[in-house]
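Novice: A structural model of the following input is requested.
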Amino acid sequence: MLKSILIALAVALASLPAAIPAMAQTDQSARWSIAIHGGAGTIERSRITPEKDKEIRAALNAALTRGTEILKAGGSAMDAITATIIMLEDDPNFNAGKGAVFTWDKTNELDSSIMDGSDLSAGAVAGVTATKNPILLARAVKDKSPHVMLSGNGADQFSREQGMEQVTPDYYATPRRLRQIENVLSKQVSAADVDYKLGTVGAVAMDQNGNMAAGTSTGGMTGKRWGRIGDSPVIGAGTYADNRSCAISATGAGEYFIRLGVAHEICTRIKLKEKDRAPSQDGQEGEGPLQPSIVQKIADDVIAELGVLGGTGGIIFATPWGQAGYSFNTPGMYRGRATSAEAQSVAIYGDED
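Specialist: Just a heads-up that it's a prediction; the model follows:
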């Protein structure tokens, strides 16, 4: 019995493709797309000064421009999202890299993940304490280790062994984040009152070869304790990419995104919707691109289910048909998108397109 099971397993494994092909598309030549986010939460005009509004839009535009330059030049989706996220990690306006929030013990523990939709390879790190750009470490885990996720001391050791740029704890610290944790520790406010969702960064993209990628990076939540890990480094919850369906990066109340498996759930529903469509005359699945309104409804439905559970936040998405967009249930989300067919745009508040 055991021998027959092993033979069946070997046959099944041998039948798996080494890579997930890009989905067949109409007029695929030179088509690309990218979307980015810088966190979702209580983002309202009354809470943001005009100067800060301008500063954040400039940061989003700069990061988005970097990604689009790579995609326009024929670069890979993986390279585009990596470069984009590095810029956001280096900007203290966001809760990732420099400007990461503090734990209960007044330390910084950073999480990140990345996924390649062409072969479903992925890398993630959690509880990193000394790497300047955690997204680069997540990619190194994917490319240079036999594992998907590393955490804590082990992740830090791997970072040093891979020659990642190391920083001292003061690199991450900013006056705003220090005030936040001091207010929590002095019980002037509770951790629940700090908009800890705000600031996680992420990017998703499709390149001109039809390959997709997604990445997410965060400092976690203000005042987190006991080695808490949220959704950002969890493949399938905060990050997912599959050439056959979509690329997703999430931001928000991580525990709920984990419970619902938000990133994977959206991609699965898109893939099932594509398979349900009537085949074209040449026998290919579906005929033409899956309509943007269908993709948007799938994303909105999953975010609505997140809300029913009690979770808040949002996602960005890219699809094999060149679409890029977002869905969120908070007052606002720092976000931006660009495609080969649509001009670059960034937005902050919920009433913006």
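
Novice: contacts, neighbours, all on C-alpha from now
Specialist: Will do.

Novice: list the contacts of the top helix by length along the chain.
Specialist: The longest helix of the chain (DSSP state H) is helix 50-72. Here helix 50-72 makes contact (CA atoms under 8 Å, 6 or more residues apart in numbering) with 30, 32-38, 76-77, 79-81, 83-85, 87-88, 91, 93, 207-208, 334-338, 340, 344-348.

Novice: now the residue nearest to the spatial centre of the chain: which helix or strand?
Specialist: In the chain, the residue lying closest to the centroid (CA atoms, centre = their mean) is residue 249, at 2.6 Å. Using DSSP states H and E, residue 249 falls within strand 246-252.

Novice: what's the offset of that strand from the middle of its chain?
Specialist: Taking CA atoms, centre = their mean, to the nearest Å, one finds the center of strand 246-252 at 4 Å from the center of the full chain.

Novice: and what of stretch 75-92?
Specialist: Centre-to-centre, stretch 75-92 and its host chain are 11 Å apart (CA atoms, centre = their mean).

Novice: report the buried residues of it.
Specialist: Buried residues in stretch 75-92, counted by 16 or more other CA atoms under 10 Å: 75-78, 80-92.

Novice: equivalent analysis for stretch 148-164, please.
Specialist: By 16+ other CA under 10 Å, the buried positions in stretch 148-164 come out as 148-152, 155-156, 158-159, 164.

Novice: now the end-to-end length of it.
Specialist: 18 Å (CA to CA, to the nearest Å).

Novice: please give me the structure for this one as well, since I'd like to look at both together:
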Amino acid sequence: MIRTAAALLALFALAPAASAQETPEWSLAIHGGAGTLLRENMTPEQEAEYRAAMQAALDAGAKVLAEGGSAMDAVEAAIVRLEDDPKFNAGRGAVFTWEGTNEMDASVMDGSNRAAGAVAGVGTVRHPIRLARAVMDDGRHVFLSGDGAEQFAGEKGLEIVPPEWFATEHRRRQLEEMKAKNLSALDVEFKFGTVGAVARDRQGHLAAGTSTGGMTGKRWGRIGDSPVIGAGTYADDRACAVSATGWGEFFIRAGVAHAICDRMLLAGEGVQQAADTVMADVAQMGGDGGVIAVSKDGEAVFSFNTPGMYRARANSSGMSEVAIFAED
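Specialist: The predicted structure follows:
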């Protein structure tokens, strides 16, 4: 999976950049994972299904913003749609751990006050992103895990489902193949299946959220970057909101989401430059993946060093687009 820096930087150039425009009233970007997504490996029917799923999630978030709702509500609305779609590795359709269970992680952050909430290792909460938000709204803690997070979800009245609700045969076969052939998670998934959203609302506030099932065959309670504030998720009204998807260990080590906002605040970089610079750093370390980001001025961008990333963006100026492959 490790590529040369030159090849990775060449892929950056293929990520579409937002065109210069006046500040939109609202802006939204979402992702459904990055990885070895090649047109020749996907049937037209599969591509159409993924594009439709991304469009539905984008429309759900955009509707909130168009009606004057908050960035946080829009982020939640978009991610809930993706968590319910078994095509994505978050909520229903989450990958299996080595032991054959589904353990999900999620986080949210509000750029207006830098409040945040995160959960890890939950297995009965239908929408982990709503649990992460409940942690944030409660305010006493930022990060809950395992049984404690499940208990908190019950006390907050969140929807609880049996563990079997998350399981799909496709993901079970991936685990079986991984064990039988002694493969890595990337050999059976071909992508980092995290979902996320970032938004700017009409009031100029930013928000970010990320949700995942982790990596196929993960062991020992492994936690990636998705629920780690500053690595997989970050939002600050002074700079940007970021959601990441990729090889979590590298994104944690680089503090990817926070580093992008930091470069905008301290170095005065634009959101695309900051995202590309940080992703180049991840690449040099040997990590793969991508980010979505929206600036305080509503510019929504993507940066990734993989052959593709499920991604989409929309704003009040009329933009509404979905892309999968690097050349899109």
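
Novice: can you tell me what part of structure 2 the longest helix of structure 1 aligns to?
Specialist: Mapping helix 50-72 of structure 1 onto structure 2 (TM-score structural alignment) gives residues 44-66.

Novice: before we move on, what about stretch 306-321 of structure 1?
Specialist: Against structure 2, stretch 306-321 of structure 1 falls on residues 282-297 (TM-score structural alignment).

Novice: in that stretch, what's buried?
Specialist: By neighbour count on 16+ other CA under 10 Å, the buried set for stretch 282-297 of structure 2 is 282-284, 287-297.

Novice: quick one: the helices in the stretch 51-200 of structure 2?
Specialist: In the stretch 51-200 of structure 2, the helices defined using DSSP state H, counting those that start in this stretch lie at 71-83, 128-138, 146-155, 169-181, 185-189.

Novice: neighbouring contacts of the first one?
Specialist: Residues from elsewhere that reach helix 71-83 of structure 2, judged by CA under 8 Å, 6+ apart: 30, 32, 53-54, 56-65, 88-93, 109-110, 127, 129-130, 195-201, 205-211.

Novice: next one: the fourth one
Specialist: The contact list for helix 169-181 of structure 2 (CA under 8 Å, 6+ apart) reads 93-98, 100, 183-185, 187-189, 216-217.

Novice: rerun that using 6 Å as the cut-off
Specialist: 95, 188 (CA atoms under 6 Å, 6 or more residues apart in numbering).

Novice: so which bit of structure 1 is that helix matched to?
Specialist: The aligned range for helix 169-181 of structure 2 is 175-187, by TM-score structural alignment.

Novice: how far does that stretch sit from its chain's centre?
Specialist: Centroid displacement of stretch 175-187 of structure 1 relative to its chain, using CA atoms, centre = their mean, is 27 Å.

Novice: any chance you could list what contacts stretch 90-102 of structure 2?
Specialist: The contact list for stretch 90-102 of structure 2 (CA under 6 Å, 6+ apart) reads 83-84, 86, 123, 166, 168, 171, 211-213, 216-219.

Novice: can you point out the buried residues in it?
Specialist: Across stretch 90-102 of structure 2, burial judged by 16+ other CA under 10 Å covers 90-98, 100-102.

Novice: on that earlier part again, of all the contacts of stretch 90-102 of structure 2, which two lie farthest apart?
Specialist: The most widely separated members of these, counting by CA to CA, are 84 and 219 (24.3 Å).

Novice: quick one: residues contacting residue 219 of structure 1.
Specialist: Contacts for residue 219 of structure 1 (CA under 6 Å, 6+ apart) come out as 95-96, 100-101, 110.

Novice: please apply the same query to residue 317 of structure 1.
Specialist: Contacts of residue 317 of structure 1 by CA under 6 Å, 6+ apart are 247-248, 324-326.

Novice: re the thing from before, elements contacting the strand holding residue 249 of structure 1?
Specialist: strand 212-218, strand 239-242, strand 313-318 (3 or more CA pairs under 6 Å, 6 or more residues apart in numbering; DSSP states H and E).

Novice: which one of those lies closest to residue 352 of structure 1?
Specialist: For those, the distance to residue 352 of structure 1 is smallest for strand 313-318, at 14.9 Å, taking CA to CA.

Novice: compared with structure 2, how much does the closest one deviate?
Specialist: Compared with structure 2 after the fit, strand 313-318 of structure 1 shows a mean deviation of 0.2 Å (mean CA distance after the TM-score superposition for structure 1).

Novice: ok and the helix or strand following that strand relative to strand 246-252, angle-wise?
Specialist: Scanning forward in sequence from strand 313-318 of structure 1 by DSSP H and E, the next helix or strand is strand 324-328. Counting by axes from the mean of the first three to the mean of the last three CA atoms, to 10 degrees, strand 324-328 of structure 1 points 30 degrees away from the direction of strand 246-252.

Novice: just checking, what packs against the helix or strand following strand 324-328 of structure 1?
Specialist: Next helix or strand after strand 324-328 of structure 1 toward the C-terminus (DSSP H and E): strand 332-339. On a contact count with 3+ CA pairs under 6 Å, 6+ apart, strand 332-339 of structure 1 meets strand 33-41, strand 345-349.

Novice: great, nothing more from me.
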